[in-house]
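[1] one predicted model, sequence on top.
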Amino acid sequence: MSDPRTDLAAAGARLAALGLSPGSSGNLSVRTGDRVLITPTGADLAAIDPDGLSELGLDGVHLAGPRPSKEFPLHSAFYRRDATTRAVVHLHARHATAVSCLPPWSPRSAVPPLTPYYVMRVGQTPLLPYAPPGDAGQAEDMARLPFPFRAALLQNHGPVLAGTTMARAVEAAVELEEVAALLLALGERPARLLTPEEAGQLARTYDSPWDDHR
């Protein structure tokens, strides 16, 4: 059985190696029972100490370890939204952050269905209105959104994603960055999107959150 602490450290190293976590930006967490292990404030994802994580309750109360990342309210909100969530990834990845500065494609997804893998691995990704980093109100607004999603873009800030495992959360983060890069590369040119029927079939097959955006 894998160790959630070492899984988290390995995920941070991979995301940093892919260039998705510049400097000391970004934060990761995993849920273990009724507790959450999260990277401490100012942590470098390339060099996470598995034994130096902060420990929180599901309500966000600091229980042990160093001071947690100020983004812990976002992590707590995802764990409260869905009991199957076991990992949360927040990054300042370049292309996804750039897309967070643009108008959203629809009220429920900042990103359109450009590729099947985006629909399969990420699903609809709402744009949350700008708030200062660590803002608890933004996290509460996200927790109350009345439709399904496992990823969101924080306006002018970056992506946050949840998964039933750390591996799936990381996979979704990588896929979101890729589709964001494709969206920016297309620019103003008209692009062929997946049809509602095509996206809907993928969402049903892969149990991915995607509403009919017509």
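    Yep, that arrived. Residues are numbered from 1 along each chain as shown.

[2] please make it C-alpha for all contacts and neighbour counts, starting now.
    Fine.

[3] which residues of the chain fall in helices?
    4-17, 72-81, 94-99, 116-121, 136-143, 166-186, 196-205 (DSSP state H).

[4] how many other residues sit next to the nearest residue to Arg5 once chain neighbours are set aside?
    Distance criterion CA to CA, 6 or more residues apart in numbering; nearest residue to Arg5, sequence neighbours excluded, is Pro50 at 4.9 Å. Neighbour count for Pro50, taken as other CA atoms under 10 Å: 17.

[5] same question for Leu183.
    19.

[6] what sits against it?
    Leu114 (CA atoms under 8 Å, 6 or more residues apart in numbering).

[7] quick one, what contacts the spatially most central residue of the chain?
    Geometric centre of the chain, nearest residue: Leu161, 1.6 Å, by CA atoms, centre = their mean. Listed by CA under 8 Å, 6+ apart, the contact set of Leu161 reads Val88, Val89, His90, Arg150, Ala151, Ala152, Ala169, Ala172, Ala173.

[8] cutoff 10 Å now
    By CA atoms under 10 Å, 6 or more residues apart in numbering, the residues touching Leu161 are 28, 74-75, 78, 87-91, 122, 125, 149-153, 168-173, 176.

[9] how much space separates it from Ala152?
    Going from Leu161 to Ala152 by CA to CA, to the nearest Å gives 6 Å.

[10] what does Val122 give?
    Val122 is 10 Å from Ala152, by CA to CA.

[11] what do those two both touch?
    Joint contacts of Val122 and Ala152 (CA under 10 Å, 6+ apart) are Leu161, Ala162, Leu176.

[12] also this one, for the comparison:
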Amino acid sequence: MTEAQTRDLLVELGASLFQRGYCVGSAGNICVRLPDGYLMTPTNSSLGRLRADRISKLDPDWTHIAGDAPSKEVFMHRAVLTARPQAGAVVHLHSTCATAIGCLAQPGCDQPIAALTPYFVMRVGRRLPVIRYYRPGDSAMEAEIHAAAQGASAMILANHGPVVSGKTLTDTVYAAEELEESAKLALMLRGMQARALSADQIDDLLQVYGPPGAG
């Protein structure tokens, strides 16, 4: 896929996420790895109203070289993509149900959502670390996100929202959507005797389909 095609796809998928309520206002940001750097949604931009020609471009050292200024959370994307060289994109949303889980779960927990469906395991994986609260835009969270990303393709920032990576931009958006739906299920079933997948069933899925983001 060319850079121009990637820009157009980022606009298309950003609008889709916005229109379906996965983000509101200027919340959320997306980064895509390129052969010669990265594309990132600009600071204070709405995922529903992106312009392909104004998307930020950064060089391989994460220096802004073209387009509007990048998201103030560029360090978050850098932390994930440097920890996961197999990942091609990162999506950070403030989606309601996943954020609610981030308000309920204790930081340090790595399974705040039970594996209720096979697609949660296939898209998100066995682990979903909860990162302790940091002020939005605080680069101090970079080291903790980097450490968590080495063993997980997705995580939840406490009281903030999910951060999801995948092999491609499309894969990453699918995973972010699956995480939100899984969080919705988990909240719906709180207090009930829900039947989660067993360890053997999870192992079987990961053996057959591989870990999320591996391709």
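    Happy to help now that I have it. Just so we're clear, the structure is a prediction, and the values are computed from it rather than from any experiment.

[13] returning to what we had before: could you dump the shared contacts of Val122 and Ala152 of structure 1 into TSV and include distance to Glu198 of structure 1?
    Formatted as TSV, those follow (distance: CA to CA, whole Å):
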residue	distance to Glu198 of structure 1
Leu161	23
Ala162	24
Leu176	19
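
[14] closest one of these to Asp44 of structure 1?
    Distance to Asp44 of structure 1, by CA to CA, is smallest for Leu161 among those, at 18.6 Å.

[15] which residue in structure 2 aligns with the closest one?
    Under the alignment (TM-score structural alignment), Leu161 of structure 1 maps onto Val164 of structure 2.

[16] residue with max distance from the center of structure 2?
    Gln193 (28.9 Å).

[17] to which residue of structure 1 is it aligned?
    By TM-score structural alignment, Gln193 of structure 2 lines up with Pro190.

[18] over to Leu58 of structure 2?
    By TM-score structural alignment, Leu58 of structure 2 lines up with Leu56.

[19] go ahead and confirm that match touches Gly33.
    No: contact status for Leu56 of structure 1 versus Gly33: not in contact, 11.2 Å apart, counting by CA atoms under 10 Å.

[20] which one's more surrounded, the two?
    Leu56 (23 against 9).

[21] measure that one to Pro73 of structure 1 for me?
    Applying CA to CA to Leu56 of structure 1 and Pro73 of structure 1 gives a distance of 11 Å.

[22] just Arg14 of structure 1 next, same as before
    Taking CA to CA, one finds Arg14 of structure 1 at 24 Å from Pro73 of structure 1.

[23] between the two, who's got more neighbours?
    Using other CA under 10 Å as the criterion, Arg14 of structure 1 and Pro73 rank with Pro73 on top: 22 against 16.

[24] map the more buried one onto structure 2.
    In structure 2, Pro73 of structure 1 lands on Phe75 (TM-score structural alignment).

[25] also Gly19 of structure 1?
    In structure 2, Gly19 of structure 1 lands on Gly21 (TM-score structural alignment).

[26] return the residues in contact with that match.
    Here Gly21 of structure 2 is in contact with Ala15, Gly48, His94, Ser95, Thr96 (CA under 10 Å, 6+ apart).

[27] which one of those has the most neighbours?
    Ranking the contacts of Gly21 of structure 2 using other CA under 10 Å puts Ser95 first, with 25 neighbours.

[28] and the gap between that one and Gln193 of structure 2?
    Counting by CA to CA - Ser95 of structure 2 and Gln193 of structure 2 are separated by 25 Å.

[29] also Gln5 of structure 2?
    46 Å.

[30] same deal with Pro129 of structure 2?
    Counting by CA to CA - Pro129 of structure 2 and Gln193 of structure 2 are separated by 23 Å.

[31] next one: Val32 of structure 2
    Distance from Val32 of structure 2 to Gln193 of structure 2, by CA to CA: 40 Å.

[32] same check, this time on Leu187 of structure 2
    13 Å.

[33] corresponding residue for Ala173 of structure 1 in structure 2?
    In structure 2, Ala173 of structure 1 lands on Ala176 (TM-score structural alignment).

[34] tell me who's in contact with its match.
    17, 22, 90-93, 95, 98, 123-124, 154, 162-166, 170, 182.

[35] now that you've got the residues you listed, can you turn the buried subset into something I can paste into PyMOL?
    Here is the PyMOL command that selects the buried residues among the contacts of Ala176 of structure 2 (16 or more other CA atoms under 10 Å):
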select buried, resi 17+22+90+91+92+93+95+98+123+124+154+162+163+164+165+166+182
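
[36] and the contacts of Ala176 of structure 2, which of them are in strands?
    Val90, Val91, His92, Ala154, Pro162, Val163, Val164, Ser165, Gly166 (DSSP state E).

[37] structure 1: which residue goes with the second one?
    For Val91 of structure 2, the aligned position in structure 1 is occupied by Val89, per TM-score structural alignment.

[38] with Ala100 of structure 2 instead?
    Ala100 of structure 2 maps onto Ala98 in structure 1, by TM-score structural alignment.

[39] which residues touch its match?
    His92, Gln155, Asn156, His157, Gly158, Ala180, Ala181, Leu184 are the contacts of Ala98 of structure 1 under CA under 10 Å, 6+ apart.

[40] reformat the residues you listed as TSV; add distance to Gly137 of structure 1.
    Formatted as TSV, the contacts of Ala98 of structure 1 follow (distance: CA to CA, whole Å):
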residue	distance to Gly137 of structure 1
His92	20
Gln155	14
Asn156	16
His157	15
Gly158	17
Ala180	26
Ala181	29
Leu184	30
